[in-house]
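Chemist: Generate coordinates for the sequence data below:
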Amino acid sequence: MAARQRILFLNHLGQRQRRRRRSVITYMNAFIRQTFDPLDIFPDEVIIRKYRLSRGQIMELLNAVHPHLVRPIGRSFALTPAVQLLAALRFYATGSYFEVLGEGLGLSKASLSRAVTAVTNALLLHFAHRMSFPATPDEIRRVNQGFYNIAGLPRVIGAIDGTLIKIDHPSANGQRYVCRKGFSALNVLVVCDAGGTFLDVVAKSPGNTHDSFMWSNSGLCQAAENDAFRGCWLLGDSGFPLHPFLLTPYPNADSVPKAQYNRNHAQTRSVVERAIGMWKQRFRCLSRGAGGLQLQPRKSCAVIVVTALLHNMALRDNVQLPEEEEELPQDQDAEDEVADQDMDYAAGRQVRDDLVANLYGPP
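Modeler: As a prediction, the model looks like this:
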């Protein structure tokens, strides 16, 4: 009995010592967070390399989401809005595991996870409206001119493509998320303008979903069917259906005009592949080479849209990637193109043939 009581007493002392050591670590981490402000210490180029945005843009974000990140709790050392925002931006920029990234920031894995969730939801709430399709005649004319300057194709309003974003394998319905390349992913539909700015991002489909199905069930397709494009066209690869408002290449370019159209179509549409490559390079959490998003589908969808919004913000203010990352690859995780003649609509074929005849001669 005495031996048993001694063991219990020693275990009790060990638990008290562990709690005491943990409290010391918590105090040290909190002290560092409260006395070390990266925005005051790091130069501009370091801030851009670490967080992918400029100092002014980070302050703009902080002012917008500050009220939503204040934690009204009675405990000491609550994370400030600035710490939460910088932690989330650092996660977007690197895609590191929460445990590894938290050690460098003085945060526990759970605290970092909560911070990323809170910041992502707050950014969605305040900035989702900043991604929109051109609506006014002046906006449409500007986008048309940007695409025309690439390869001479007129009345192009956007370039569309699908890309795979690797995610953590879901516990529920996991097989639906396994793409044809063999890993769990979300298939994301992206539309951009000639400058690589995202006009629309649809992030909700499991990895085994084909581009044509995503497009046919998107709000953008329904809007296009109601003449939202005002006689303009999207450019898509052969994995998309041919519509009067979505032009794809000829599957068999058996004439000079058709071959010329296909070349100019590919040259113009390549802007979306470069845009996706730059997006994944800027925010490495999206890159399969960095491990992808180690999150479940719902959180992954939110992070994908938020990083697209932040990418647009960086392009708006001409925030360049670090010099060592300027050599940007094309999107390596695009869905495979699968031509399907059954997806070609007669009205779409007529519009494409008329365009080719006007530009290059009878197809």
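Chemist: hey, let's count contacts and neighbours off CA atoms from now on
Modeler: Noted.
Chemist: Give the full set of residues in contact with residue 24.
Modeler: Residues in contact with residue 24 (CA atoms under 8 Å, 6 or more residues apart in numbering): none are found.
Chemist: no, scratch that, I was asking about residue 66
Modeler: Residue 66 neighbours (CA under 8 Å, 6+ apart): 81, 82.
Chemist: how far is the lengthiest helix in the chain from where the chain is centred?
Modeler: The longest helix of the chain (DSSP state H) is helix 2-35. Mean-position distance between helix 2-35 and its chain equals 42 Å (CA atoms, centre = their mean, to the nearest Å).
Chemist: On the three-state scheme, residue 160 is what?
Modeler: strand (DSSP: H, G, I helix; E, B strand; the rest coil).
Chemist: Checking the residue nearest to residue 334 when sequence neighbours are not counted next. Helix, strand or coil?
Modeler: Residue nearest to residue 334 in three dimensions, not counting chain neighbours: residue 163, with 4.3 Å by CA to CA, 6 or more residues apart in numbering. Assigned by three-state DSSP, the conformation of residue 163 is strand.
Chemist: Check the one 3 residues further on too.
Modeler: Secondary structure assignment for residue 166 (three-state DSSP): strand.
Chemist: Contact partners for the residue nearest to it when sequence neighbours are not counted?
Modeler: The shortest distance from residue 166 to any non-neighbouring residue, by CA to CA, 6+ apart, is to residue 185 (4.2 Å). The contact partners of residue 185, by CA under 8 Å, 6+ apart, come to 164, 165, 166, 167, 168, 169, 177, 178, 179, 206, 207.
Chemist: Quick check: the first one vs residue 203, distance?
Modeler: The spacing between residue 164 and residue 203, counted by CA to CA, to the nearest Å, is 10 Å.
Chemist: between those two, what contacts are shared?
Modeler: 186, 187, 188.
Chemist: where does stretch 109-123 sit relative to the chain's centre, distance-wise?
Modeler: With CA atoms, centre = their mean, you get 17 Å for stretch 109-123.
Chemist: Next, the residues that contact that stretch from outside, please.
Modeler: Under CA under 8 Å, 6+ apart, the answer for stretch 109-123 is 61, 65, 68-69, 84-85, 87-88, 91, 98-99, 102, 299, 302-303, 306.
Chemist: try 6 Å this time
Modeler: 65, 84, 88, 98, 99, 102 (CA atoms under 6 Å, 6 or more residues apart in numbering).
Chemist: another one to check against the first:
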Amino acid sequence: MALCQNYQLALLAMLHENLQNGDNIERPRLRVPRQFNPRTVMDNLTDEEIRLRYRLGRTAITELYEKIKHYMEPKTKRSHAIPGISKLLATLHFLASGSFQTTISACSGFSQPTFSQTLKHVLDGICSLTPELLHYDMSPANLAKIKNDFYTIAEMPNVIGAIDCTHIGLIPPAEKERYYYNRKGFHSINVQVVCDASSKILDVVAKYPGSTHDSFIFRNSHLHQRLQAGEAGNGWLLGDSGYAVKPWLITPLLNPLTAAEDNFNSSHKATRCIIERTFGILKSRFRCLDKTGGFLIYKPEKVCQIIFSCCILHNYALLHKEHIEVASDLSPQIDDIIDHNRENNVEGVLIRRQLISNYFQW
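Modeler: Sure, this is the predicted structure:
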């Protein structure tokens, strides 16, 4: 009997020690249900709220989704996979507001890693629309229309586009920080844009760091090659004094001496200002592109894709008559540097002189 009692006491002591140490004791695991935040939908928003939040109307968003939904449809059969439309709306909200990923995650029900993947897929889808929405058609019929629209502004003939560059702020890679530092004292991508008289974007170059000069970007662009090859016929772009005069790029006179030259400069300025307005509309619609929306925190390649996607969406919005006023609180545009040592093309100078003589001798 005593032996049995001693055995029982020893067994109880062993069990107590194991309970204290947690050794070899399997405890049942409690399953914690996954939390799924409510995702953004349009059903409970008014048309005004949708435009304010996403910068596009209900119909435009729906049609956009149909065009690119195969980039966003869930790859999993799980019941809680994120719907493609929610991915699109979250991305549009980010582009429109300039909020960082954590803010987007909080308001849209996405985790930060999930939104990073979402952003990639949606941007890929938007960029796939480039041939449809951002293509510089230099057919004679289209160029004739562009020229006519520009002429109605201030009677400047044969204009096929207005060209300029704008800076989009970003957090630069540490090892190349100095290349992104622009002359206004912040880090950026220097983006070249050409627009028509209705602010439609015809051509974009978004790949050069902020220290790059506008004229360098243009000289090394595919558009420069097209113009040099004669695709524009007798048409020309209007550029500021930071560019050299070419047969297909007309700039203002630095020191007008006659009334005709003053008339030319006034018409040039009034016509070319459409590119400044285009930048204002673009940055007002997509605050991620303006410093007031915060600097973009992605790698330069991703920032360039964001910029290009916004330009495509800008044209898409114009196509759907989604107008927006230029915001009053945008960061000021960086003034262009006048390069007094630039090499003006002799033929370009002669064409400008003939233009002044034929059209501005009032």
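Chemist: May I have the TM-score of the superposed chains?
Modeler: Overlay of the two chains. TM-score (TM-score structural alignment, normalised by the length of structure 2): 0.88; 344 aligned residues with a CA RMSD of 2.5 Å.
Chemist: thinking again about what came up before, taking the contacts of residue 185 of structure 1, tell me the two that lie furthest apart.
Modeler: Greatest spacing in the contacts of residue 185 of structure 1, by CA to CA: 164 and 169 (13.7 Å).
Chemist: What segments of the stretch 151-300 of structure 2 are helices?
Modeler: Assigned by DSSP state H, counting those that start in this stretch, the stretch 151-300 of structure 2 shows helices spanning 214-219, 222-228, 259-285, 300-319.
Chemist: mean deviation of the longest one from structure 1?
Modeler: For helix 259-285 of structure 2, the mean deviation from structure 1 after alignment is 0.7 Å (mean CA distance after the TM-score superposition for structure 1).
Chemist: okay, that helix sits on what stretch of structure 1?
Modeler: Using TM-score structural alignment, helix 259-285 of structure 2 lines up with residues 256-282 of structure 1.
Chemist: so which of the contacts of stretch 109-123 of structure 1 comes closest to residue 254 of structure 1?
Modeler: Of all these, residue 254 of structure 1 sits closest to residue 88, with 51.6 Å by CA to CA.
Chemist: which stretch of helix or strand covers that closest one?
Modeler: For residue 88 of structure 1, the host element (DSSP states H and E) is helix 81-94.
Chemist: neighbours of residue 298 of structure 2, just the number please.
Modeler: For residue 298 of structure 2, the neighbour count with other CA atoms under 10 Å is 14.
Chemist: er, residue 209 of structure 2 actually
Modeler: For residue 209 of structure 2, using other CA under 10 Å, the count is 24.
Chemist: State the distance from it to residue 176 of structure 2.
Modeler: The separation that residue 209 of structure 2 has from residue 176 of structure 2, given CA to CA, amounts to 9 Å.
Chemist: and what of residue 70 of structure 2?
Modeler: For residue 70 of structure 2 relative to residue 176 of structure 2 (CA to CA), the value is 36 Å.
Chemist: More neighbours: residue 164 and residue 203 of structure 1, which one.
Modeler: residue 164 (28 against 24).
Chemist: Need the counterpart of the more buried one in structure 2.
Modeler: Using TM-score structural alignment, residue 164 of structure 1 sits opposite residue 167 in structure 2.
Chemist: and that match, how far is that from residue 325 of structure 2?
Modeler: Distance from residue 167 of structure 2 to residue 325 of structure 2, by CA to CA: 20 Å.
Chemist: now residue 34 of structure 2
Modeler: Distance, residue 34 of structure 2 to residue 325 of structure 2, by CA to CA: 43 Å.
Chemist: do the same with residue 222 of structure 2
Modeler: 31 Å.
Chemist: cool, residue 231 of structure 2 as well?
Modeler: Separation of residue 231 of structure 2 from residue 325 of structure 2 (CA to CA) stands at 34 Å.
Chemist: cool, residue 151 of structure 2 as well?
Modeler: With CA to CA as the criterion, residue 151 of structure 2 and residue 325 of structure 2 are 24 Å apart.
Chemist: Just want to know which of those two has more residues nearby.
Modeler: residue 151 (18 against 10).
Chemist: Not counting its neighbours along the chain, what's nearest that one?
Modeler: Nearest residue to residue 151 of structure 2 in three dimensions, chain neighbours excluded: residue 157, at 5.5 Å (CA to CA, 6+ apart).
Chemist: Residue in structure 1 paired with that neighbour?
Modeler: Using TM-score structural alignment, the partner of residue 157 of structure 2 in structure 1 is residue 154.
Chemist: tally of neighbours for its match?
Modeler: Applying other CA under 10 Å, we find 16 residues neighbouring residue 154 of structure 1.
Chemist: my guess is it meets residue 147, correct?
Modeler: No: shown here, residue 154 of structure 1 and residue 147 do not form a contact pair, counting by CA atoms under 6 Å, at 7.4 Å.
Chemist: Now do the match of helix 259-285 of structure 2: distance to the chain's middle.
Modeler: 19 Å.
Chemist: cool, and stretch 122-131 of structure 1?
Modeler: For stretch 122-131 of structure 1, the distance to the chain centre is 13 Å (CA atoms, centre = their mean).
Chemist: More neighbours: which of residue 70 and residue 176 of structure 2?
Modeler: Applying other CA under 10 Å to residue 70 of structure 2 and residue 176 shows that residue 70 carries more neighbours, namely 13 against 10.
Chemist: gap between that one and residue 80 of structure 2?
Modeler: Distance of residue 70 of structure 2 to residue 80 of structure 2, computed by CA to CA: 18 Å.
Chemist: now do residue 164 of structure 2
Modeler: From residue 164 of structure 2 across to residue 80 of structure 2, the span is 46 Å (CA to CA).
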